[in-house]
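Structural data only, the sequence is not supplied:
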């Protein structure tokens, strides 16, 4: 048996599912597969980083549980989140003889999860979807909440759906091969959960930096589970992003602009969000919502977790233009997620341009 350390239930009525966090989850995955009512063929989607290390291992886990899984590997990186790559994967689904009860498994980071989820949501109008996220960012962010998508040349995640997995298995042993930068990128989103929802969790992060960076399993399973609990609590109240779920976008308005201005190459997602959170905190202070000491405190934590607090290669003018092309901008008004204290969010769409520009200038390197 594997060692289950945590289980988080995502409550979404008939679409509810469990997130299982532990080590060597082979038995748990197999027990789930045997009881799930799947047909005997499956697709295991992975990428060129994760596939060579864990692909065959997971194929053999599934084979022992009675599933013949076609292993399909896409190139690692954001460029695989496209309709043209999706089409090659549909072809593999058809060639492998997948039917409406054949599950699609995602083994990898957020790109693989988004692509596999998009395939699962659309192949034969929807087949079962199971997540095996291997990166910290995917575990705490994209594997919870059911947003699946591919990118278009004119913008990220513009073609997608809300589609919930049947289960999520997070095997901490698979994280041991992650590069340090990939750990930090996930920690950007982890810090976000503390800022928007849970002051005690934020303080826990501040006091456990060494344990977090050295991937101590107890500590890791706690921060993953708490992040998933927070995201699950928000998503279960607002599955389709009508209101509360917007708070998960804290730091993302400026973060997405930074990603775009640097060609999605200089900063990965968690790094851009870290700088975006610094900007959002600065904006919160400028508008008189937030005490000033929260900003240096957060910058200290981000730096300790090896995350940037300033971005290079961007201009305020270009970033200001970008925020109006974000999916979350409605009727030309940007919906800003700000905070009034650690753990308390405020949504505002009446923020003056001068304040936004000042906050952007603050989080850009001189």
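Structure's in. What do you need? Predicted model only: the values in this text are computed from it and were never measured.

all contacts plus neighbour counts: C-alpha atoms, from now on.
Noted.

name the element residue 302 belongs to?
Assigned by DSSP states H and E, residue 302 belongs to helix 294-304.

which parts of that helix are buried?
294-295, 298-299, 301-302 (16 or more other Cα atoms under 10 Å).

What of stretch 84-99?
Those would be 86, 89-90, 92-93, 96, 98-99, for stretch 84-99 by 16+ other Cα under 10 Å.

Check those and tell me the two furthest apart.
86 and 99 (17.2 Å; Cα to Cα).

what's the closest non-adjacent residue to residue 201?
residue 194 (5.3 Å; Cα to Cα, 6 or more residues apart in numbering).

and the helix or strand hosting the one you found, what does it pack onto?
Using DSSP H and E, residue 194 sits in helix 180-197. Helices and strands touching helix 180-197, as assessed by 3 or more Cα pairs under 8 Å, 6 or more residues apart in numbering; DSSP states H and E, comprise helix 136-137, helix 199-207, helix 217-237, helix 269-286, strand 336-341, strand 344-348.

and of the ones you listed, who's closest to residue 39?
helix 217-237 (28.9 Å).

Which strands and helices lie in contact with that closest one?
strand 3-10, strand 17-23, helix 180-197, helix 209-213.

between it and helix 199-207, how big is the angle?
Counting by axes from the mean of the first three to the mean of the last three Cα atoms, to 10 degrees, helix 217-237 lies at 150 degrees to helix 199-207.

okay, pairing it with this:
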């Protein structure tokens, strides 16, 4: 039997992230006391949702399966309102639970639905994508997208527990799995350089769900995030480092109408943040160049359209880290030494973008 790794997340409402294979049997323990469970899922994941529903039903919890649009299309107020209507019609109470089955978008939505229903009910992400496992499912950040930008509406609402079943990665399209590795690489640069060593040693093994290398990467990335969010749930300070590369990444996603994969945008954003740090005199050129090399070895994009800069800059000005009219970027002062760059001049921002412009 596959061994399950339990990674604790601290704070006011501590919980565990379970990493392993065939973990559905642990779900009933996380929803104990619930009469009903709303299982949110996108249509391509109906078999997974059915399995979750059967597991809950066998434990005496009545499942309510709610299908939502796939990917970022599901992260809207209209979809959230539809889910709340379903909960109301089914008579969901404070002791009931919401389960999100899918990648980062579904778990973001499920957590937001749970955070708002009766001002907060339990929820459990059952993550089926690499991106969801190492990023969206851990940390209690929930939210939806609006016309103004990505994730600007949301709530901090820690889950009751997180299930990262590595078996679901076996059927994940390779492009989606590799995209999720961008968040893993980010964790390597901001906190755990051993992640970079694993990728550089064998990029193919790093992208293969059957290898010990990928499991090690998943567990290391989750540990980085769990340590950060345990100390700073509400992003009042330390947690900002998890946004390394994300200021430009979120702008790219918005300009693309959320058609780009999040991990692809993060990959470009990481190279941009490294260039910005180097040009600002904060980061050595060798570590900056390592960003491009590691991401390229995995087959991730490291450039974006040159003509998009005006739109990207305008979008970045409403980034969550901005303070008034001042743009703020997470940069590195060295490997695994993140810090904040406040108010860089537009000329510097453009110079850094020219290093990723295609």
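Yes, it's here. Everything numeric here is computed off the predicted structure, so don't read it as measured data.

What does the superposition give as a TM-score?
TM-score for the superposed chains, counting by TM-score structural alignment, normalised by the length of structure 2: 0.96, backed by 358 aligned residues with a Cα RMSD of 1.5 Å.

quick one on the thing from earlier: and of the helices and strands packed on helix 217-237 of structure 1, who's closest to residue 32 of structure 1?
strand 17-23 (10.6 Å).

how about that closest one, which residues of structure 2 does it hit?
Mapped onto structure 2 using TM-score structural alignment, strand 17-23 of structure 1 spans residues 15-21.

Ok, stretch 40-50 of structure 1 next?
Using TM-score structural alignment, stretch 40-50 of structure 1 pairs with 35-45 in structure 2.

Which residue numbers in structure 2 does the helix holding residue 194 of structure 1 align to?
The aligned range for helix 180-197 of structure 1 is 174-191, by TM-score structural alignment.

what sits up against the matching stretch?
Stretch 174-191 of structure 2 is contacted from outside by 129-132, 134-135, 169, 194-196, 207, 217-218, 221, 224-225, 241-242, 244-245, 261-264, 266-267, 270, 294-295, 298-300, 332, 335-338, using Cα atoms under 8 Å, 6 or more residues apart in numbering.

Separate out the buried members of the residues you listed.
129-132, 134-135, 169, 195-196, 207, 217-218, 221, 224-225, 241-242, 244-245, 261-264, 266-267, 270, 294-295, 298-300, 332, 335, 338.

Excluding chain neighbours, give the residue nearest to the equivalent of residue 270 of structure 2 over in structure 1 in space.
The alignment partner of residue 270 of structure 2 in structure 1, by TM-score structural alignment, is residue 277. Once flanking residues are discounted, residue 277 of structure 1 sits nearest to residue 251: 3.9 Å by Cα to Cα, 6+ apart.

Identify the residues contacting the one you found.
192, 273-280, 337.

List just the nearest of those residues to residue 78 of structure 1.
residue 273 (16.4 Å).

Going by secondary structure, the closest residue to the closest one other than its chain neighbours is in what exactly?
Distance criterion Cα to Cα, 6+ apart; nearest residue to residue 273 of structure 1, sequence neighbours excluded, is residue 255 at 4.5 Å. Taking DSSP H and E as the definition, residue 255 of structure 1 sits inside helix 252-261.

Run the chain-centre distance for that helix.
Taking Cα atoms, centre = their mean, to the nearest Å, one finds helix 252-261 of structure 1 lying 15 Å from the centre of the chain it belongs to.

Show where that helix falls in structure 2, residue numbers please.
Counting by TM-score structural alignment, helix 252-261 of structure 1 corresponds to residues 246-255.

Check stretch 113-128 of structure 1 too.
Residue span in structure 2 matched to stretch 113-128 of structure 1, by TM-score structural alignment: 107-122.

next one: the matching stretch to chain centre, how far?
17 Å.

List the buried residues in that stretch.
Neighbour-count burial for stretch 107-122 of structure 2 [16+ other Cα under 10 Å]: 107-115, 117, 120-122.

can you check stretch 310-324 of structure 2 too?
Under 16+ other Cα under 10 Å, the buried positions of stretch 310-324 of structure 2 are 312-313, 315-322.

which one of those residues is nearest residue 54 of structure 2?
Closest to residue 54 of structure 2, out of all of the buried residues of stretch 310-324 of structure 2 and judged by Cα to Cα, is residue 320, at 39.6 Å.

The closest one in helix, strand or coil?
coil (DSSP: H, G, I helix; E, B strand; the rest coil).

counterpart of it in structure 1?
Residue 320 of structure 2 maps onto residue 327 in structure 1, by TM-score structural alignment.

How much space separates that match from residue 305 of structure 1?
29 Å (Cα to Cα, to the nearest Å).

got the buried residues for the longest strand seen in structure 2?
In structure 2, ranked by residue count with DSSP state E as the criterion, the top strand is strand 149-156. Across strand 149-156 of structure 2, burial judged by 16+ other Cα under 10 Å covers 149-151, 154-156.

Provide the aligned range in structure 1 for it.
The aligned range for strand 149-156 of structure 2 is 155-162, by TM-score structural alignment.

mind checking which helix or strand the residue lying closest to residue 156 of structure 1 once chain neighbours are set aside is in?
Nearest residue to residue 156 of structure 1, sequence neighbours excluded (Cα to Cα, 6+ apart): residue 150, at 7.3 Å. Using DSSP H and E, residue 150 of structure 1 falls within strand 147-152.

how near is the residue nearest to residue 201 of structure 1 to residue 310 of structure 1?
Counting by Cα to Cα - residue 194 of structure 1 and residue 310 of structure 1 are separated by 20 Å.

List of residues touching the match of stretch 40-50 of structure 1?
49, 52-53, 56, 60-71, 87, 92, 95-102, 106, 110.

And those, which of them are buried?
49, 52-53, 56, 61-71, 87, 92, 96-102, 106, 110.

Just the ones of those residues in strands?
Counting by DSSP E, these contribute 62-67, 97-102 to strands.

and which of the buried residues of helix 294-304 of structure 1 is nearest to residue 81 of structure 1?
Using Cα to Cα, these come closest to residue 81 of structure 1 at residue 302, 28.4 Å.

what do we get in structure 2 for that closest one?
Using TM-score structural alignment, residue 302 of structure 1 lines up with residue 295 in structure 2.

need the contact list for the residue nearest to its match when sequence neighbours are not counted.
Counting by Cα to Cα, 6+ apart, residue 295 of structure 2 lies nearest to residue 267, which is 6.8 Å off, once chain neighbours are set aside. Counting by Cα under 8 Å, 6+ apart, residue 267 of structure 2 touches 182, 245, 249, 295, 300-302.
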